[in-house]
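In: My questions are about this predicted structure, shown below with the sequence.
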Amino acid sequence: MNRRQFLTVGIGVTIIPLAGCSSQEGGQDRTKTPEPTTAEPTPEPIESGEVTSNSADNFVEVKQGETVRIEVTEEEKSGAGGTLVRLYDPDNEQIFEENVDDEATFTHQADQGGDFRVIVFTGGTASYAIFVETE
């Protein structure tokens, strides 16, 4: 066998097994970069805090069509009463008054823009977060 034939055969043998070799399932092409995924960003609360045997009074600016979301968790109950959430529109008209049992989420889509008032009352300890979401 001459040297040229030996090298050709040796290279051919090495290439054949590598051509179909893949360490990934399903023979996927390892040279492809995976597509980046974009997750919805988690909105930051406009206001948040903790209230103990008192009330928290917050004003949040909301545009017409946006949604106000209020999340409340009753951390510690008290015999003096539970936790209550009130929402008022920019005309100071009460939209709702809701009791919280352990934790709750309340939402309201604004019919008008302006400063909405959120009040959290508690006899124990409660934490809250207020979000404004665009649809």
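Out: Cool, the structure landed. In this text, all values refer to a predicted model and were calculated from it rather than measured experimentally. Numbers count the residues shown, from 1 in each chain.

In: okay, CA-based contacts and neighbour counts for the rest of this
Out: Will do.

In: can you tell me the distance between the two ends of stretch 118-126?
Out: 14 Å (C-alpha to C-alpha, to the nearest Å).

In: can you map out the strands along the protein?
Out: Here the chain has its strands, by DSSP state E, at 47-52, 55-62, 67-76, 83-88, 94-100, 103-109, 114-122, 125-133.

In: hold the first one in mind and look at this next one:
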Amino acid sequence: MKKSKKNIKNIEIIFYTLLTVFVLLLLYFVVPTEVSTKRALFPAAAVLVIAFFIFGILLTVFVFKSKIKGKLKIYLLLTGFSAIGFLVFVLLHNFIYGFFIYLFGENFWRGGDEAFFLILAVIVCPILFLVGVVGSLVLLLKK
């Protein structure tokens, strides 16, 4: 019993850390600032994206290892998987774009097909993350 309570506490810590990193990333991308400021903050944003990915993996692993069941497990996994998916889809977008330019040349590639992964990374994953966060928060705060 003690181990499962510790597991749930660890999951909550990872969850709230992941939420904090998301808010910081959101501030970086949404708050309008000068280009020079964005460039200066880019290394910090890159570290935050990597942290977001790592905490997403940690949340997913801890939830799978825990005895959490039902809707809370689904919402926590949705939160973790969408955090992982963000970086994966950004990298796939850039890889496919670069790979097709390498294969077919710059003049052949118009840049429309790789947008699928960009849409997944920039629109779908954040929406799924927010759905997972809201559902998890409602169920965690209900306890």
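Out: Right, received. Where do you want to start? No experiment lies behind these values; they were computed from the predicted model shown.

In: so what number do they get for TM-score?
Out: Remark: TM-score between the superposed chains equals 0.21 [TM-score structural alignment, normalised by the length of structure 1]; 54 aligned residues with a C-alpha RMSD of 5.4 Å.

In: circling back: any chance of the strands of structure 1 in JSON lines, plus mean neighbour count?
Out: Formatted as JSON lines, the strands of structure 1 follow (neighbours: other C-alpha atoms under 10 Å):
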{"stretch": "strand 47-52", "mean neighbour count": "16"}
{"stretch": "strand 55-62", "mean neighbour count": "17"}
{"stretch": "strand 67-76", "mean neighbour count": "20"}
{"stretch": "strand 83-88", "mean neighbour count": "21"}
{"stretch": "strand 94-100", "mean neighbour count": "15"}
{"stretch": "strand 103-109", "mean neighbour count": "15"}
{"stretch": "strand 114-122", "mean neighbour count": "20"}
{"stretch": "strand 125-133", "mean neighbour count": "21"}
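
In: Which of those strands sits closest to residue 18 of structure 1?
Out: Ranking the strands of structure 1 by distance to residue 18 of structure 1, with C-alpha to C-alpha as the measure, places strand 125-133 first at 53.4 Å.

In: what angle do the closest one and strand 94-100 make?
Out: For strand 125-133 of structure 1 against strand 94-100, the angle by axes from the mean of the first three to the mean of the last three C-alpha atoms, to 10 degrees is 140 degrees.

In: Of the strands of structure 1, which is nearest residue 3 of structure 1?
Out: The nearest among these, by C-alpha to C-alpha, is strand 125-133 at 74.9 Å.

In: and the angle from that closest one to strand 67-76?
Out: Interaxial angle, strand 125-133 of structure 1 versus strand 67-76 (the same axes, to 10 degrees): 170 degrees.

In: about what we covered before: now the strands of structure 1 in TSV, with distance to residue 15 of structure 1?
Out: Formatted as TSV, these follow (distance: least, C-alpha to C-alpha, whole Å):
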stretch	distance to residue 15 of structure 1
strand 47-52	63
strand 55-62	66
strand 67-76	62
strand 83-88	72
strand 94-100	69
strand 103-109	62
strand 114-122	71
strand 125-133	58
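
In: Residue 19 of structure 1 is nearest to which of these?
Out: strand 125-133 (52.5 Å).

In: now for the closest one, which elements pack on it?
Out: Contact partners of strand 125-133 of structure 1 among helices and strands, from 3 or more C-alpha pairs under 8 Å, 6 or more residues apart in numbering; DSSP states H and E: strand 47-52, strand 67-76.

In: which stretch among the ones you listed comes nearest residue 11 of structure 1?
Out: That would be strand 67-76 among those, by C-alpha to C-alpha, at 67.2 Å.
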